[in-house]
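**Q** Prediction below, plus the sequence it came from.
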Amino acid sequence: MKWKSLYLLALVCGLLTQGCGKKEATTQTEAKPRTVWSVDKAKAWYKDKGFIIGPNFSPSTAINQLEMWQAESFDTATINRELGWAEDLGMNTARVYLHDLLYQQDSAGFLQRVDTFLDIAQRHNIKPILVIFDSVWDPNPKLGKQREPRPHVHNSGWVQSPGSVGLQDSTQHPRLERYVKGVIRRFANDDRILAWDIWNEPDNINQGSAYGKQELPNKLDYVLPLLKKSFVWARAANPVQPVTSAVWKGNWSVEDSLTAIEKVMLDESDIITFHNYDSAQYLEQRINWLKRYGKPMICTEYMARPNGSTFQSSLPVAKKHNVGMVNWGFVDGKTQTIYPWDSWDKNYTGEPKVWFHDILRKDGTPYSQAEVDLIRSMTGVKEKAVAAQ
């Protein structure tokens, strides 16, 4: 009987060991980042989306991402009203920027506010594209009350994420990893979100603005490894939504013309995104350049009227090629993007005759009735006056 007892003990231990081994294997599998989407998977995701169209959005009462999301300035009334205006135009997405400092400050509170925002967007049939990092404008973000806008200056208070301090300090990478994984994992299976934009213009060094002189001299040396890690972190959260990052400058016509950062952006993206602030000719050229990837495309920034990038010129080209379109700006507000980029150097004393970005005034009336009529014709909604709600 003794040998039987020893045999049974050994058998039980063996089964327990196997069970433990399987559990460890499952944990390792769950932690492994998912692969970049194949062309077929990306096309399957896109096929029932219709014409993706909307603005880059922050409420008119916020000067930047921090003011939009911080508890004391999270303005749900304005968000609801303005997304309602977007719905009236037939828009179905909005590109919205997050910030790593918000997660560091109060991750639970921040995620709850994101959840509230998604509820509001869903009521208006809008599925946002959420932006994780951003390399544009002020490299020194600070939590707390944000400064007032500089009069008549384009995006005078917009901030980068991570800022220069977080970017150059590799010991902060674990904090940034927690942010990326924490946000995406929370909403990884959430049908209210259209896509994740991992990093806005990561290789932008802000030449031509007052912030250019404040940039790290070797900024891109810090960006490249963190960009690679950020894609891995995002896919480790296993989102059902695509992850992407938009190329925005230069020549993408052939693989050899791409920079190291652009190669990462395109190779690691589930769908292809890009920016175009030039005429319809250049928009179509860039679409044709990127067709070699065989994946669905969304232009996540366009529309700078004085540059020839307008709704009238761009939307017909996008429809022709089945490319989604997300213009910069929606309601004229504290970002002041009705003023052009050169307002950093040129003195403006009042509203420009031709708005640079944005569609509506603060009361919801359009800058151009012809523009909103065109947008409605593209989205197929009935014409009606946009009025304050």
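**A** Noted; the coordinates are in hand.
**Q** C-alpha from now on. contacts and neighbour counts both.
**A** Will do.
**Q** which stretches of the stretch 251-389 of the chain form helices?
**A** 260-267, 280-290, 311-321, 369-379 (DSSP state H, counting those that start in this stretch).
**Q** With mean neighbour count added, can I get these in JSON lines?
**A** What follows is the helices of the stretch 251-389 of the chain, written out as JSON lines (neighbours: other Cα atoms under 10 Å):
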{"stretch": "helix 260-267", "mean neighbour count": "19"}
{"stretch": "helix 280-290", "mean neighbour count": "17"}
{"stretch": "helix 311-321", "mean neighbour count": "17"}
{"stretch": "helix 369-379", "mean neighbour count": "17"}
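**Q** Can you tell me which of those is nearest to Ile205?
**A** Of all those, it is helix 260-267 that lies closest to Ile205, at 13.1 Å by Cα to Cα.
**Q** how far off helix 280-290 does that closest one point, in degrees?
**A** Relative orientation of helix 260-267 versus helix 280-290 (axes from the mean of the first three to the mean of the last three Cα atoms, to 10 degrees): 80 degrees.
**Q** Comparison target below:
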Amino acid sequence: MMRGQLGHFSPAVLLVLSCFLGSAFSIDTSAWVGAEYQPARSSNQDWLYHWDGYKEEVAREIPMIKQALSFTAFRVFLHSAIYFASPERLMSTMDEFLEICQRSGIRVGFVFFDDCWSHEGLDLQKPCQPTKGLHNHCWMASPQDAERLNGVDHFKPYVQEVVRRFQGDSRVLWWEIFNEPHVTDPYPQGNFSEALRAAAFGWAKALSEKPVISCWNEADDTARGTNTSNAYTELNDAHQYAQPWNGISNAVFKNDTGKMKGGLVTEAGARWYQGTNSDAGSPLTLIDWLKKLRKNPAAKFVPGVMIDWEVMVSNSNTRWHWGGQAQDQEPAIPWHQHLFPDGSPVSYTEAAAIRRYITGKDEFLYFNDFLNDVPNPGSAERFLRLDAPFRPELTLKDGLVEMALWPDTAATVRLKLRHSAEDSYEIALDADKKTLSLSRGGKVRASFNVSSLDCGLLSGGMKELKGAWNLLRALVDGNRVQVWLNPMYPDVFPETLPVPSGPRVPIRAMPPRIDFEDPEPLKEGGLEVTAEGGGFLDYFSVLPPVLYGSDWPGRGVLYS
């Protein structure tokens, strides 16, 4: 029953208590919560080579990440070519980067090798330019195929000198040998990758006091027909882009070698992307799973998680799905990523739920993700069909209201704020006319042409996948009502989009679609959501009237 008793504490408290309680699972990763980090302007790992051009942006972004998400950990990909170009330069960059992270209370796990995406084409003198719509178009496998011709032992100095340099450094959480090695592919990827990960694990483990992860899903090696037989990993590493999370049957607990001391989901889910047939393990389903594990006495441990791949909405283009095509429209809601370059969250609801999980502080005035309206031990996706008015039990004066909605074809979704029998502010989203409007007393006070958006408004039958989730957010603060619909990456750049090889460009706080000041504002009232023509809600929340977002360079924090 001890696990159930500890379930009320934050990961930070659990980390301290675990030192006294002792456990067969002696590496407590439960407080390791974050995502992969690279600066928003970068397109791949080469930002570490061009550090002088990114350092100022990194120093700006990381405190914003801490403020909005409370992350405690980053997963950061190194690259062998950057090391061999200048070993000391890379390690100096890592040291400066770790110092910036430490100031915000964030520690780092570093990845040495990766078989994903492009196995040739890395040019450190010419940063890759992303193509709109193409997911991870610029990501470079490490090592590149040309480097592999040097043989496995060529990479021993890279691994050992980096580990030796940061041996005992409390700013480093773990070393990860190989991300998704193509262990069943032919040379130079497959056999070479398997040999390299086995050798590199030994090189790192001989020097490191830190946990060393061999690779993702190593516990499945036998099933994949490889000969390593999950002999290496002490921290069982899992990747999951699906739901449900399946409680204690999740892959992160799947390791029968007797060596497992804990677990880490280094790629933990993604949102339901437009045009796909299901949720891919969205942040709210993930947090629901973790909260249930904390209360489950049968859980061997609570794993650390790197949520929804990447922190920043960036030039990596992972806001698009793996199957994205060149010049695809901006997504209504990014598939991956948490924070726009101005510092505003993709979803304030997700961000607050993550903060609550990490810190234990609940900022919600109201929250419903509909995941537990019926028994849901596996933390599968659930949503609310808007067959009747949805009325949260809250009297709203000032607050930030947010919901993810899927309107049926030609539906009109209405959100009423400070609602009473006499009057209300009404936000109407008309899927047929493609309009967003704000009314009071039956009179339209402001409107926006939704068809002007690159993503437009995604509506249609869920069963036929003709629509998708849209994000609607409203800030009611005194006499001011602001409305956002499907905020997008380009919205924060008033002049031009940034490119990896180009100069820094101005950033503005995420602008609303509607901004209305009422000379005689309503005082307070209820909330109501209806959908004429049908629709679904994925979540609904109300938070204090606080916006995260800043102009850069310029006035600094625009909203607070």
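**A** Received it, and whenever you're ready, just let me know what you need. Values in this document were obtained by computation on a predicted structure and should not be read as measured data.
**Q** TM value for the aligned chains?
**A** Between these two chains, after superposing, the TM-score reads 0.77 (TM-score structural alignment, normalised by the length of structure 1); 328 aligned residues with a Cα RMSD of 2.5 Å.
**Q** just to revisit the earlier point, closest to Ala108 of structure 1 out of the helices of the stretch 251-389 of structure 1?
**A** So among the helices of the stretch 251-389 of structure 1, helix 260-267 is nearest, using Cα to Cα, at 29.6 Å.
**Q** Let's have the helices of the stretch 251-389 of structure 1 in TSV, adding distance to Gln28 of structure 1.
**A** Listed next are the helices of the stretch 251-389 of structure 1 as TSV, based on distance: least, Cα to Cα, whole Å:
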stretch	distance to Gln28 of structure 1
helix 260-267	25
helix 280-290	35
helix 311-321	41
helix 369-379	45
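**Q** Of these, give the one that comes closest to Pro59 of structure 1.
**A** So among these, helix 369-379 is nearest, using Cα to Cα, at 19.0 Å.
**Q** After superposing, tell me the mean distance of the closest one to structure 2.
**A** Compared with structure 2 after the fit, helix 369-379 of structure 1 shows a mean deviation of 1.1 Å (mean Cα distance after the TM-score superposition for structure 1).
**Q** what does that helix correspond to over in structure 2?
**A** Counting by TM-score structural alignment, helix 369-379 of structure 1 lines up with residues 348-358 of structure 2.
**Q** quick one: contacts of the matching stretch?
**A** 10-12, 31, 33, 68-71, 283-284, 287, 291, 338, 345, 361-364, 402, 540-541 (Cα atoms under 8 Å, 6 or more residues apart in numbering).
**Q** Show me how to select, in PyMOL, the buried members of those.
**A** Filtering the contacts of stretch 348-358 of structure 2 down to the buried ones (16 or more other Cα atoms under 10 Å) takes a single PyMOL command:
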select buried, resi 10+11+31+33+68+69+70+71+283+284+287+291+338+345+364+402+540+541
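**Q** and Glu148 of structure 1, how many neighbours?
**A** Number of residues near Glu148 of structure 1 (other Cα atoms under 10 Å) recorded here: 12.
**Q** Look at whichever residue in structure 2 pairs up with it and tell me its secondary structure.
**A** Using TM-score structural alignment, the partner of Glu148 of structure 1 in structure 2 is Gln129. Three-state call for Gln129 of structure 2 (DSSP: H, G, I helix; E, B strand; the rest coil): coil.
**Q** Likewise for Ile177 of structure 2?
**A** Reduced to three states by three-state DSSP, Ile177 of structure 2 is strand.
**Q** What of Ser58 of structure 1?
**A** Under the three-state scheme (three-state DSSP), Ser58 of structure 1 adopts coil.
**Q** now for it: what does it line up with in structure 2?
**A** Looks like Ser58 of structure 1 aligns to Gln38 there (TM-score structural alignment).
**Q** how about its match, what does it touch?
**A** 44-45, 47, 76, 310-312.
**Q** what's the counterpart of Trp139 of structure 2 in structure 1?
**A** By TM-score structural alignment, Trp139 of structure 2 lines up with Trp158.
**Q** Pull the number of nearby residues for its match.
**A** Residues lying near Trp158 of structure 1 (other Cα under 10 Å) number 22.
**Q** before we move on, what about Tyr46 of structure 1?
**A** For Tyr46 of structure 1, the neighbour count with other Cα under 10 Å is 16.
**Q** Against Pro59 of structure 1, how distant is the nearest residue to it once chain neighbours are set aside?
**A** The shortest distance from Tyr46 of structure 1 to any non-neighbouring residue, by Cα to Cα, 6 or more residues apart in numbering, is to Pro296 (6.6 Å). Going from Pro296 of structure 1 to Pro59 of structure 1 by Cα to Cα, to the nearest Å gives 29 Å.
**Q** Neighbour count for the two, which is higher?
**A** Pro59 (28 against 22).
**Q** From Gly329 of structure 1, how far off is that one?
**A** In terms of Cα to Cα, Pro59 of structure 1 sits 10 Å off from Gly329 of structure 1.
**Q** what stretch of structure 1 does stretch 108-117 of structure 2 fall on?
**A** With TM-score structural alignment as the criterion, stretch 108-117 of structure 2 aligns to 128-137.
**Q** tell me the strands in structure 1, going along the chain?
**A** Using DSSP state E, the strands found in structure 1 span residues 53-56, 95-97, 129-134, 195-200, 243-244, 272-276, 297-302, 324-328.
**Q** quick check: angle from the last one to helix 311-321?
**A** Counting by the same axes, to 10 degrees, strand 324-328 of structure 1 points 160 degrees away from the direction of helix 311-321.
**Q** what's the spacing between the residue most central in space within structure 1 and Ala387 of structure 1?
**A** Structure 1 has Val131 as the residue nearest its centroid, 2.8 Å off, counting by Cα atoms, centre = their mean. Spatial separation of Val131 of structure 1 from Ala387 of structure 1 under the definition Cα to Cα is 29 Å.
**Q** and if you look at Val247 of structure 1?
**A** Going from Val247 of structure 1 to Ala387 of structure 1 by Cα to Cα gives 36 Å.
**Q** aligned partner of Ser86 of structure 2 in structure 1?
**A** Match for Ser86 of structure 2 (TM-score structural alignment): Asp106.
**Q** just Ala195 of structure 2 next, same as before
**A** So, by TM-score structural alignment, Ala195 of structure 2 is matched to Pro225.
**Q** since we're on that match, how many residues are nearby?
**A** 13.
**Q** Over which residues of structure 1 does stretch 429-447 of structure 2 lie when aligned?
**A** The counterpart of stretch 429-447 of structure 2 in structure 1, using TM-score structural alignment, is absent.
**Q** Looking at structure 2, name the residue matched to Val247 of structure 1.
**A** Per TM-score structural alignment, Val247 of structure 1 is aligned with Trp216.
**Q** Thanks again, I'm all set now.
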